[in-house]
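Provided below for reference: sequence and predicted model.
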Amino acid sequence: MSTIDHSTLDLAGLIAFVRVAELGSFVRASESLDLSKAAVSKQVAALERRLGARLLQRTTRQLSLTEAGQTYLRHAQTALAAARAAQDAVADTQTVPRGRLRVTAPMSFGLLHVAPWVGGFLNAYPQIDLDLQFDDRTRDIVHEGLDVALRIATQLDTSSLVARRVAGTRVLLCAAPSYLEGHGRPTHPNQLHAHPCLHFSMTPLGRAWEFRRGEETVRLALTTRLEANSSIALRAAAVNGAGLVRIPEFAVANDLESGRLEVVLPDWKFADLGIYAVMARRVYVPAKVRVFLDYLGGAWKRTPDWRGGGLSANT
């Protein structure tokens, strides 16, 4: 059986390679690591020499993993996750939360209801550095080394991860008063076929909208006038009279309060959404993670009906 020469292990090269592979770019990796592109390229090249294998296939237009690179990436991500867990376990013995905290959140929710609280959080915990990424993709938090992923869903798929429900939000059907005055106010979901509907394209239900009133359920497959992968974009279109929008309350609470939008079919309900903090399953929950969740959860509870989002009415 062959033995491993630990003198050939290259932690800096491993970190550089993983970041290049995850971000798909030497430039973005160098920005993330606060190094020059040349330094990152040199570290990856040195790693390849030590391994005796090509990990990345480089062309002028594309960067891709070789077969050896794909294998190495899986093991390297696991090793880095274990190293972070070991570091967290030690750091957690300290009384002051500290270290780099990597968090991902859905784009619209993150801009409206995470970003406005970041400054206060950083002031409260000066020894925490925050890496905040807004992305509507479902990220692999273990392989990408993320500490917390905020996810919004009626319910989460069962997995090996740990999910903590930190808040909830209603889903509403809304329109601008000017639109309703010009096109009429529907009194039943079946009348929506006569109206332009604005639809969030990343919902798992597709274009079907399901309404409930008591024991009655109506499910509509709609032809939508506008689809977008951003609640902020849909909200702006609705405020400007483009049609009826099915949208989380957190995105339109200020507009409802001001009268720029109003709720349509108030007796009919959509399924509520839960807002979850998803984390890798581990023995120690780092102090930096605990205080982040407690801080944001407390901030959201202090925000009645999701009013007070960070974007202005004219965004």
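Perfect, I can see it now. Source: prediction; values computed, not measured.

only C-alpha atoms for contact and neighbour calcs from this point on.
Noted.

ranges for the strands of the chain?
Ranges of strands within the chain are 56-58, 63-65, 99-105, 128-134, 148-153, 162-169, 171-175, 197-200, 208-213, 216-221, 226-228, 244-248, 262-263, 273-279, based on DSSP state E.

Okay, one more to line up with it:
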Amino acid sequence: MQQGRLPVPDLPGLLAFVRVAELGSFVRAAEALGLSKAAVSKQVSALERRLGARLLHRTTRRLSLTEAGQAYLRHAQSAFAEARAAEDAVAGTGGAVQGRLRVSVPMTFGVMHVAPYLGPFLAQHPQVDLDLQLDDRPTDLVMESQDLAIRLGRLDASSLVARSIAHSRVWLCASSAYLDRRGRPQRPDELGGHDCLHFSLAATGRTWELRQGEAVVRVALGARLDANSSLALKAAVLAGAGIARIPEFAIAQEIRDGRMERVLPQWQLSGLDVHAVMPERRYVPAKVRAFVAFLERCWQADPGWLGAGAHRA
């Protein structure tokens, strides 16, 4: 053995440190590992003594990583990702799709176009356990130990791996009762005289951009209602509250059956690409590949979602 080189890595200490760093708490790390807080603290302290470096700043109120801890965490997470990929690769040689699959999806899209297919997927893959997290705000896949996220629209630059797997158009819509009462806009500039409803998490902020050929019009909203849920906006539209910008996947059925009307249908709004987002790694686990492929097949066959298909215009 070379002088000064550490022997076999302290795997229990490494695991304890990673969970504490990811969860920000010795108590939560202990719960996740099925150990006592004292045992986790002892493992992390032993790891620090072994490395000869402090990895965590500990106070009575919070934990934070030292510079050495940040560097060690990056390497430790990479090691765990490689170990998990190795397990999945070996399992894959036997044709098995197995393990716990942690997936994050936006609330409305997840309720309408992911949750209905979970039963068939689990029946098809009995060795998979699924942990579905519904959240409209992007989560940190690495810090929250998630295998996959389904995200809509423009993605921020990151080291994550993303693939477009579907597309949804976006429409302005209102109820017939509202339009009968307030009139049907014929031009974008008429929207300023209407009650507009705003999705508060929209990347474009309080602006609607409409296009017709080469013409582009941006409408600044004085919204009567702000909501962080497309389901809430849809309910408000159906109740006659005003005009909203809502993805086709959320309102296709209501448009078809006449409970909603498209507003300014001759004008287009930017659509939403549906992305499968995964942590950066050389190998995508079989369980992730199986789930993404399964959703793609379901969406392409779903007559209730007119926007399905990655290359839909």
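Happy to help now that I have it. Everything quoted here is computed from the prediction, not taken from an experiment.

Mind putting the strands of the first structure into CSV with distance to R185 of the first structure and mean neighbour count?
CSV is the format used below for the strands of the first structure (distance: least, CA to CA, whole Å; neighbours: other CA atoms under 10 Å):
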stretch, distance to R185 of the first structure, mean neighbour count
strand 56-58, 58, 14
strand 63-65, 53, 16
strand 99-105, 35, 19
strand 128-134, 36, 16
strand 148-153, 29, 22
strand 162-169, 24, 17
strand 171-175, 9, 23
strand 197-200, 13, 24
strand 208-213, 16, 15
strand 216-221, 18, 12
strand 226-228, 19, 15
strand 244-248, 10, 24
strand 262-263, 10, 19
strand 273-279, 26, 20
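
JSON lines please, covering those and showing distance to E31 of the first structure.
JSON lines is the format used below for the strands of the first structure (distance: least, CA to CA, whole Å):
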{"stretch": "strand 56-58", "distance to E31 of the first structure": "19"}
{"stretch": "strand 63-65", "distance to E31 of the first structure": "17"}
{"stretch": "strand 99-105", "distance to E31 of the first structure": "15"}
{"stretch": "strand 128-134", "distance to E31 of the first structure": "13"}
{"stretch": "strand 148-153", "distance to E31 of the first structure": "22"}
{"stretch": "strand 162-169", "distance to E31 of the first structure": "31"}
{"stretch": "strand 171-175", "distance to E31 of the first structure": "38"}
{"stretch": "strand 197-200", "distance to E31 of the first structure": "32"}
{"stretch": "strand 208-213", "distance to E31 of the first structure": "41"}
{"stretch": "strand 216-221", "distance to E31 of the first structure": "45"}
{"stretch": "strand 226-228", "distance to E31 of the first structure": "30"}
{"stretch": "strand 244-248", "distance to E31 of the first structure": "34"}
{"stretch": "strand 262-263", "distance to E31 of the first structure": "44"}
{"stretch": "strand 273-279", "distance to E31 of the first structure": "25"}
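
between those, which gets nearest to T303 of the first structure?
Relative to T303 of the first structure, the nearest member of the strands of the first structure by CA to CA is strand 162-169, separated by 11.0 Å.

superposed on the second structure, where does the closest one end up, distance-wise?
On superposition with the second structure, the mean distance recorded for strand 162-169 of the first structure (mean CA distance after the TM-score superposition for the first structure) is 2.2 Å.

any residues touching that strand, and which ones?
248-250, 272-281, 293, 297, 300-301 (CA atoms under 8 Å, 6 or more residues apart in numbering).

Repeat that for stretch 56-64 of the second structure.
Residues contacting stretch 56-64 of the second structure (CA under 8 Å, 6+ apart): A21, G24, S25, L65, T66, G69.

could you redo the last one with a cut-off of 10 Å?
Applying CA atoms under 10 Å, 6 or more residues apart in numbering, the contact partners of stretch 56-64 of the second structure are 17, 20-21, 23-26, 44-45, 48, 55, 65-70.
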